[in-house]
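# Predicted model, plus sequence, below.
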Amino acid sequence: METKEKLDDMIRGGQFIVKETKAEDVFTPEDFSDEQKMMRDSVKEFVDREIWSKKEEFEKKNYDLTEEVMRKAGDLGFLGVAVPEEYGGLGMDFVSTMLVCDYISGATGSIATAFGAHTGIGTLPITLYGTEEQRKKYVPKLATGEWFGAYCLTEPGAGSDANSGKTKAVLSEDGSHYRITGQKMWISNAGFCDIFIVFARIEDDKNITGFIVEKDLDNGISLGDEEKKLGIHSSSTRQVFFNETKVPAENLLGERNGGFKIAMNALNVGRIKLAAACLDAQRRVLGSAVSYANDRVQFDTPISKFGAIRSKLAEMAMSTYAGEAACYRASKNIEDRINLRKENGSSHQEAELKGVEEFAIECSILKVAVSEDIQRCTDEGIQIYGGMGFSADAPMESAWRDARISRIYEGTNEINRMLSVGMLVKKAMKGHVDLLGPAKDVADELTGIPSFDTPDYTKLLAEEKAMLAKLKKVFLMVAGSAAQKYGEELDQHQQLLLASADILIETYMAESAILRAEKNAIRYDEDSQNVQIAMAKLRLYKAVDKINEKAKEGIISFAEGDEQKMMLMGLKRYTKYENYPNIVELRNTIADRIVEDNMYSM
């Protein structure tokens, strides 16, 4: 009973938008245990030796090198961090699995893709949905890198609409096997994998069904040529064709008609892991950029001393800091819920599924925010290098190309934006998150007399936290009014959903940065954390700007007359600083540290 009460009291996914989160309740990178730090350092050493030193080779479409590095990663246990010990893995906690994904993915997108596709969507569906026999047969080989996995969902006519796939599975008359026929595309690891997770439709079922298909080219399986891609050059990406491929009936994954659920839940994990996979890429891009800026002399001065360059370095560092804060905040929330579900009697599989599903909103938020941050980071990296940045001989060109796929993987950012708001509304309808009450309070506040009390902003980050509370009111004002006006037809107003999603995303990312800085300033002391505080304040300022823009766009799109005027006045009130931060000073504080350390060193 006590565990059940803890589960009910624990913060729920999406609840951050209506509930204040205290700094002491968030997990930050500064909270890593000694064991986690050792794992991080082991992964970094492996990446520097086996991947970063061979970065140029990965641009030459060396698929054999990718397979070789993946096997070495398997030998060291990195492929099995999320796999329970009874199936040959390390059985590490969720935060630690995020940590490994973070640091193994930064040197090249080719390994990031191979690692993510194998450990995530290539292995997790069997770990979480497979029978005991399936898990014992396949998972140990996947955990050690003896075998590699691939995930066959996307089809030429079924991208974002994953459940519309045409691949068919026909059961034999004696019920002993299925014959699968269809075409899958953009299949990562297809060239060297040993098993496919394949989604196909049985008869006229409403939903697709999952299957575990061993790769046997004599069993009606053929591969297209390696795709010619903008980036991730050494990631094997091919079409896979199934022609009456015979699959034992016992290889049906989960339950008939349950494939869409498997696909979506696998993508939830994939989304937060993809965000983590972008973090070390940002650190490395920033490290290369500041090193170049310190060495590059123009007008007898290192360009790292020029304000235009310092501004770029500061904002690259700020987005990296916020991404770290948000990713590890959410991962610990997921881990805590997994652990409590286990204490409450759930199996490992059920606990992990429900734990990640609970924070699916945050998974989508992180996927969008961090994938767009790495794209901006690499773009600014090219700009800092100038003409040399456009050259394939410099590291920025390949980093920029590799980063681009992140906005498409695991559901496009547009899909994930709409999902984040849609899932939050569904949670509200189920009573899991109270949006109606807080939204009504905001509506009443807009028509009431504003308070003229002077707040006490003398405490650490007090005005910033007050601003965060107001930004949450902006979301409730816009999304609440839109939901009230359009009801069940809200999902047909995509541009309004996108604007609302940006408010949600910016609030979560800014709050995560503020809470991390506050926790560390309390833990250590305020003066020693001046750079972290500067990054948090800068991230909030950027959020306020974007939220103001997106909320105005949303309000004008559906409100008219006095209602529109009232909401625009409310927006002005909710996005107004009492004391505006000196943005140039904040950037210079951050740049001073980055330039002096010659790297990102938070």
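Alright, I've got the coordinates.
# Could you use CA atoms for every contact and neighbour count after this?
Fine.
# so what's the closest residue to Thr144 other than its chain neighbours up against?
Spatial nearest neighbour of Thr144, chain neighbours left out: Gly74 (4.6 Å); criterion: CA to CA, 6 or more residues apart in numbering. Gly74 is in contact with 80, 143-146, counting by CA atoms under 8 Å, 6 or more residues apart in numbering.
# Out of these, which end up buried?
Buried subset of the contacts of Gly74 (neighbour count, 16 or more other CA atoms under 10 Å): 80, 143-145.
# Show me which residues of stretch 137-154 are buried.
Neighbour-count burial for stretch 137-154 [16+ other CA under 10 Å]: 138-145, 147-154.
# also this one, for the comparison:
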Amino acid sequence: MAVSSIEGLNFNLTEEHLAVKEAAREFAQTELLPTAIERDTHSKFPKEEVKKMGELGFLGMMVSPEYGGGGMDTVSYVLAMEEISKVDASASVVMSVNNSLVCWGLETFGTEEQKQKYLTRLASGEIIGSFCLSEPEAGSDATSQRTTAFDKGDHYLLNGTKNWITNGGTSSVSLVVAQTNVELKHKGINCLIVEKGWDGFVVGKKEDKMGIRSSDTHSLMFTDVKVPKENRIGEDGFGFKFAMTTLNGGRIGIAAQALGIAAGAYELALKYSKERKAFGKSISEHQAIQFKLAEMATKIEAARLLVYKAARLKDEHKDFVQAAAMAKLFASEVAMWATTEAVQIHGGYGYVKEYHVERLMRDAKITQIYEGTSEIQKLVIAREMLK
């Protein structure tokens, strides 16, 4: 059975943790907040802001300093994710994909040559990466890969389409999961490192999304793209295991994003409730509003502990699969609920862009969908329980 106890886990934050948290909060408030509404409205990618994130070390936080990263633990990463997500989930998802899926996957399973060639530039923020698993007919059922990578001796010939790819239009490096041997099913899948600009690699249109609108989401098309054999991650047939293992860690990042969205909405609602007057007093003095705020604070704190637990287990090299799925499931549900409550507390003002909470509500929904839907998280939790 998977680890389910919190015995022995230390949730106290170190001075380094608190410094990371404060640095992320300051960056979010000074660099992201002023342009968040405009970028959301026009679906504008935060190019300059992401560049600064790289300069501050937020795009390779857990990567070893040997490869240009910060060498930090997962707890530091989720603290930074929470603070940035309080303000702008579009920016934090760029950070999440680059850290959790691309950099972690390459450092953990890549060859030394792959790390030197790609990881160092990704960790520093010189370039950003994307993780390509979903397809038009392969979302939750990740085994049904239609993208193919046939072995041609010294290279693979890559063909197919990937959907809903975060950083799809701006990434320089894509980790592409593809079927090499159909007869072997999921054991015949590989993951290949593909560079933007290679012949046959086309970036499709940018998706017009409900939320996280300034993040960069595209379809990617591959037509007879030649991928050198040395760009395969792991042994032949390792691709599906690579994807699932990487996503297990990625869920912690998205759980932290959901937590941040919820916490950001709560902070705005609390502040507004103290300023807004109704029936001769601040609405925070009305029991109906107090009950909403109390329930928001309680559920957010519960989500925070689940996220911290998953991060601690990962840092201690313990089984964190169930904990990560629980954290993502609960935090995403809290994010959707808390942002809706924040809009309600704001009343009519909550329905207009100026007050930010309507954007947070739209952003919250995706946390119940990407990197494994809530339904998939329940399956993962049940599977781990029944081991």
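That came through fine. Keep in mind it's a predicted model, so treat the numbers as computed, not measured.
# and the residue nearest to Thr144 of the first structure, what pairs with it in the second structure?
Correspondence of Gly74 of the first structure to the second structure, assessed by TM-score structural alignment: Gly54.
# Under a three-state scheme, what state does its match occupy?
helix (DSSP: H, G, I helix; E, B strand; the rest coil).
# and the equivalent of Leu220 of the second structure over in the first structure, which of the three is it?
Using TM-score structural alignment, the equivalent of Leu220 of the second structure in the first structure is Val240. Val240 of the first structure carries the three-state label strand when classified by three-state DSSP.
# Next, work out how far apart the match of Gly74 of the first structure and Tyr370 of the second structure are.
24 Å (CA to CA, to the nearest Å).
# what's the answer for Trp198 of the second structure, then?
Trp198 of the second structure is 27 Å from Tyr370 of the second structure, by CA to CA.
# swap in Thr246 of the second structure?
14 Å.
# Look at those two and report which has more neighbours.
Set side by side, Thr246 of the second structure and Tyr370 show more neighbours around Thr246, with 21 against 15, by other CA atoms under 10 Å.
# So what does the more buried one match up with in the first structure?
Thr246 of the second structure maps onto Ala266 in the first structure, by TM-score structural alignment.
# Quick check: that match touching Leu124?
Yes. With contact defined as CA atoms under 8 Å, Ala266 of the first structure and Leu124 form a contacting pair (6.9 Å).
# Which residues does the host helix or strand of Glu563 of the first structure contact?
Using DSSP states H and E, Glu563 of the first structure sits in helix 561-574. Identification of contacts with helix 561-574 of the first structure by CA under 8 Å, 6+ apart yields 446-447, 467, 470-471, 473-474, 477, 548, 551-552, 555-556.
# How about stretch 408-422 of the first structure?
Against stretch 408-422 of the first structure from outside (CA under 8 Å, 6+ apart): 160, 267, 270-271, 360-362, 364-365, 367-368, 407, 491, 494, 497-498, 500-502, 504.
# those helices in the stretch 451-600 of the first structure, which residues are they?
462-486, 494-523, 530-558, 561-574, 583-597 (DSSP state H, counting those that start in this stretch).
# Only the buried residues of the last one, if you could.
Which is helix 583-597 of the first structure. Those would be 586-595, for helix 583-597 of the first structure by 16+ other CA under 10 Å.
# What of the longest one?
The neighbour-count criterion (16+ other CA under 10 Å) identifies 496-521 as the buried residues of helix 494-523 of the first structure.
# Quick one: neighbours of the equivalent of Leu286 of the first structure over in the second structure, just the number.
By TM-score structural alignment, Leu286 of the first structure lines up with Tyr266 in the second structure. Neighbour count for Tyr266 of the second structure, taken as other CA under 10 Å: 27.
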